[in-house]
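Asker: Predicted model and sequence follow; I will ask about them next.
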Amino acid sequence: MTDQTIETTSEDERETWPALVKGFRCKCPNCGEGKLLHSYLKVNDSCSNCGQQLFHHRADDGPAYLTILLVGHLLAPALHVSYVHWRPDPWTMAIGFSVACVALSLYLLPRLKGAVVAYQWARRMHGFGKTA
């Protein structure tokens, strides 16, 4: 067990926060230049700039859950505040918050998927192991 600990501390570290920022920008977590996604949510098999293999990811439903969590935590207080302070017409609130919910969800979903893939890359999860 000691040999494994020494071995993992000597190998090059992958910084988590810079990788998350690159992933949120939908860029390769390794170089920050190549595109991470093509079409809307499909992850490229490899980076066009540095050649980093990206097909190992296992994002699954994580980005969708994170999107729901963030959108709900942002819009629920906004709904309460707007109702208490301005008392808009119910249809106005329903339409306004529905549009805001859809727009925010569509904006955040690919960015959070990029961040999840980048986190997996930084932590060497699911095949993003020692050889990169």
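Answerer: Nice, I can see it. Owing to the predicted nature of the structure, the values given are computational and were not obtained by experimental measurement.
Asker: drop to CA atoms for contacts and neighbour counts, all remaining ones
Answerer: Noted.
Asker: In the host helix or strand of residue 69, which residues are buried?
Answerer: In the assignment (DSSP states H and E), residue 69 maps to helix 62-86. Under the neighbour-count criterion of 16 or more other CA atoms under 10 Å, helix 62-86 has 63-64, 66-68, 71, 75 buried.
Asker: Second structure for comparison follows:
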Amino acid sequence: MTAEDRAVEDGTQDGARSKTTAALRGLMGQCPACGRGRLLRNYLKPVDHCAHCGEAFGHLRADDAPPWMTILIVGHIIIPAVLSVEQRYEPATWVHLTIWPLLTLLLTGLLLPRCKGVVLGLLWSTGAPGSERA
């Protein structure tokens, strides 16, 4: 495989890393470099390195960005839904206290690893050093 083929495959040209490609691959839980290996083992723990291409990810630290993004997205979904249901149907308080916390937890659980993947992909694409390299 030539360097040009590798650049086309991993979304890079002239050594530049595509932020869009890296973010989308991270969203899907794939290695931002090759798109084939897994980015996360378990729920939120990043792999030390890609099993397919060997790219290292253990040094990248997403810190508070993924939870912040998740709260922002879930809040923008849940709050309009709560207000809309309240205005249209006027359900009892116990219905609100049953439905919305469960839906919030479900959405948070589904979105948090994807947000972490996006952040890790973007960190990788910018070449940001992790805490071990700083």
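Answerer: Right, received. Where do you want to start? What you see is a predicted model, and the numbers here were worked out from it, not measured in a lab.
Asker: So which bit of structure 1 is the lengthiest helix in structure 2 matched to?
Answerer: Across structure 2, the helix with the greatest residue count (assigned by DSSP state H) is helix 93-126. Under TM-score structural alignment, the counterpart of helix 93-126 of structure 2 in structure 1 spans residues 90-123.
Asker: Distance from the matching stretch to the middle of the chain?
Answerer: Put simply, stretch 90-123 of structure 1 sits 10 Å off its chain's centre (CA atoms, centre = their mean, to the nearest Å).
Asker: do stretch 56-72 of structure 1 as well
Answerer: The mean C-alpha position of stretch 56-72 of structure 1 is separated from the chain mean by 7 Å, CA atoms, centre = their mean.
Asker: And for stretch 56-69 of structure 2?
Answerer: 9 Å.
Asker: Stretch 83-90 of structure 2 too?
Answerer: That offset, for stretch 83-90 of structure 2, works out to 32 Å (CA atoms, centre = their mean).
Asker: do stretch 75-84 of structure 2 as well
Answerer: That offset, for stretch 75-84 of structure 2, works out to 22 Å (CA atoms, centre = their mean).
Asker: what stretch of structure 1 does that stretch fall on?
Answerer: Counting by TM-score structural alignment, stretch 75-84 of structure 2 corresponds to residues 72-81.
Asker: Run through who's touching that stretch.
Answerer: With CA atoms under 8 Å, 6 or more residues apart in numbering as the contact definition, stretch 72-81 of structure 1 has outside contacts at 93, 97, 101.
Asker: what angle do the longest helix of structure 2 and helix 65-89 make?
Answerer: 150 degrees (axes from the mean of the first three to the mean of the last three CA atoms, to 10 degrees).
Asker: Can you tell me which residue sits nearest the middle of structure 1?
Answerer: Nearest residue to the geometric centre of structure 1 (CA atoms, centre = their mean): residue 112, 2.1 Å.
Asker: what's the neighbour count on residue 99 of structure 2?
Answerer: Using other CA atoms under 10 Å, residue 99 of structure 2 has 11 neighbouring residues.
Asker: again with residue 128 of structure 2
Answerer: Residue 128 of structure 2 has 15 nearby residues by other CA under 10 Å.
Asker: Then residue 58 of structure 2?
Answerer: 15.
Asker: Residue 101 of structure 2 too?
Answerer: 12.
Asker: again with the one 5 residues further on
Answerer: For residue 106 of structure 2, the neighbour count with other CA under 10 Å is 12.
Asker: cool, residue 7 of structure 1 as well?
Answerer: Neighbour count of residue 7 of structure 1, defined by other CA under 10 Å: 10.
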